[in-house]
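Engineer: take a look and give me a structure for this.
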Amino acid sequence: EDEVSSDVCHYTKPEEVIDFTSRTGVDSLAISIGTSHGAYKFTPEQCTRDPKTGKLVPPPLAFDVLDEIMEKLPGFPIVLHGSSSVPQEYVDMINEYGGKLPDAVGIPEEQLRKASASAVCKINIDSDSRLAFTAAVRKVFHDKPGEFDPRKYCGPARDLMEQMYKHKIIDVLGSDGKLAQLD
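Structural biologist: Predicted coordinates:
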């Protein structure tokens, strides 16, 4: 799926969700409202540039489509695939230590916060994890070019991934303490 792309984006059609969910029997629905996989979700042409930083600013998610879907399927669990925020600190770290990720951009965290406060119950952020891991490994290899023991570079990578997940769970996705509510 990472190799699949289109010059035209298609959002989920709210008028089709009732028929789709009833005919398929799915227990959650992954919708398209402007997310996509990877660190290059958007081309520079789809974005604007922040005049202060020169960084890309992606187009906003189509919350109007999400709202319409929630009206048609009240309380139905919604999933957002390809919702990594592509944290700039990891992109910068990767680039600083020899990587080449120009114009990598993701879904802004404030939009993920908004989505998580709705019927969206699952937000996929795997690219953020891979970026954190890669950033930490690149730093170790830069600082200690003779290092070859995976325990010495995977440990810092795991630690940075853990830090990233804690931030997402507590500060972005609103899922901190939710497991205790299932009892």
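Engineer: C-alpha only now, for contacts and for neighbours.
Structural biologist: Will do.
Engineer: look at Gln111 and give its secondary structure.
Structural biologist: helix (DSSP: H, G, I helix; E, B strand; the rest coil).
Engineer: can you get me a residue count around it?
Structural biologist: Using other CA atoms under 10 Å, Gln111 has 15 neighbouring residues.
Engineer: same question for Thr21.
Structural biologist: The burial count for Thr21: 15, using other CA under 10 Å.
Engineer: after the helix or strand hosting Lys114, which helix or strand is next?
Structural biologist: Using DSSP states H and E, Lys114 sits within helix 109-116. Per DSSP H and E, the first helix or strand lying C-terminal to helix 109-116 is strand 120-123.
Engineer: helices and strands around the helix or strand following that next one, which ones?
Structural biologist: Note on strand 120-123: by DSSP H and E, the next helix or strand toward the C-terminus is helix 126-143. Applying 3 or more CA pairs under 8 Å, 6 or more residues apart in numbering; DSSP states H and E, one finds that helix 126-143 makes contact with helix 88-96, helix 150-167.
Engineer: another one to check against the first:
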Amino acid sequence: MSYDRYVAICQPLHYGTLLGSRACVHMAAAAWGTGFLYAVLHTANTFSIPLCQGNALDQFFCEIPQILKLSCPHYYLREVGLLVVSACLFFGCFVFIVLSYVQIFRAMLRIPSEQGRHKAFSTCLPHLAVVSLFISTSFFAYLKPPSISSPFLDLVVAVLYSVVPPAVNPLIY
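Structural biologist: Got it, this is the predicted structure:
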């Protein structure tokens, strides 16, 4: 979405050629393919971890941090390694989004009319708000210290980053 906004605002005359049907198919295939691979890796790794502390979760859906609390200590590092790889992939996407929005905001500030700037900002801010909500709650869920962990807080944060962004996407796009 950030690339779409970048092309629409920074290179509007080239929108049709840069984001034609072929480019959209390639981007969708890349997103679906990496998402599928990511899901398969996590699922295979999660189901191969033996659980030493029972099999009852404190939530109504399966979250990786909750499963790690139940795993045997020496298998914990394998899942943490997968999370590090995931964090590297996430960081690459995050840098791409940030660079896109830096270019977008630079282009928006050069728009001479107030109405044009307002239209450009209103196009980008909802997407940026959802991305910020997803990133901040994901960081909090995976990087918070165990001392501030509670079942209710874990549930609220998990719902915020896994349910809210997909639910508001149709409203934004």
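Engineer: kindly provide the TM-score of these chains.
Structural biologist: Once the chains are laid over each other, their TM-score by TM-score structural alignment, normalised by the length of the second structure reads 0.32; 81 aligned residues with a CA RMSD of 4.1 Å.
Engineer: of all the helices and strands packed on helix 126-143 of the first structure, which lies closest to Arg23 of the first structure?
Structural biologist: Proximity to Arg23 of the first structure (CA to CA) singles out helix 150-167 among these, at 35.5 Å.
Engineer: list of residues touching the closest one?
Structural biologist: For helix 150-167 of the first structure, contacts defined as CA atoms under 8 Å, 6 or more residues apart in numbering pick out 128-129, 132-137, 140-141, 147.
Engineer: in JSON lines: the residues you listed, plus neighbour count and distance to Thr24 of the first structure.
Structural biologist: Conversion of the contacts of helix 150-167 of the first structure to JSON lines gives the following (neighbours: other CA atoms under 10 Å; distance: CA to CA, whole Å):
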{"residue": "Asp128", "neighbour count": "25", "distance to Thr24 of the first structure": "31"}
{"residue": "Ser129", "neighbour count": "22", "distance to Thr24 of the first structure": "32"}
{"residue": "Ala132", "neighbour count": "27", "distance to Thr24 of the first structure": "37"}
{"residue": "Phe133", "neighbour count": "24", "distance to Thr24 of the first structure": "37"}
{"residue": "Thr134", "neighbour count": "22", "distance to Thr24 of the first structure": "38"}
{"residue": "Ala135", "neighbour count": "26", "distance to Thr24 of the first structure": "41"}
{"residue": "Ala136", "neighbour count": "24", "distance to Thr24 of the first structure": "42"}
{"residue": "Val137", "neighbour count": "23", "distance to Thr24 of the first structure": "43"}
{"residue": "Val140", "neighbour count": "19", "distance to Thr24 of the first structure": "48"}
{"residue": "Phe141", "neighbour count": "16", "distance to Thr24 of the first structure": "49"}
{"residue": "Glu147", "neighbour count": "13", "distance to Thr24 of the first structure": "51"}
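Engineer: and these, which two are furthest apart?
Structural biologist: Longest span within the contacts of helix 150-167 of the first structure, CA to CA: Asp128 and Glu147, 24.7 Å.
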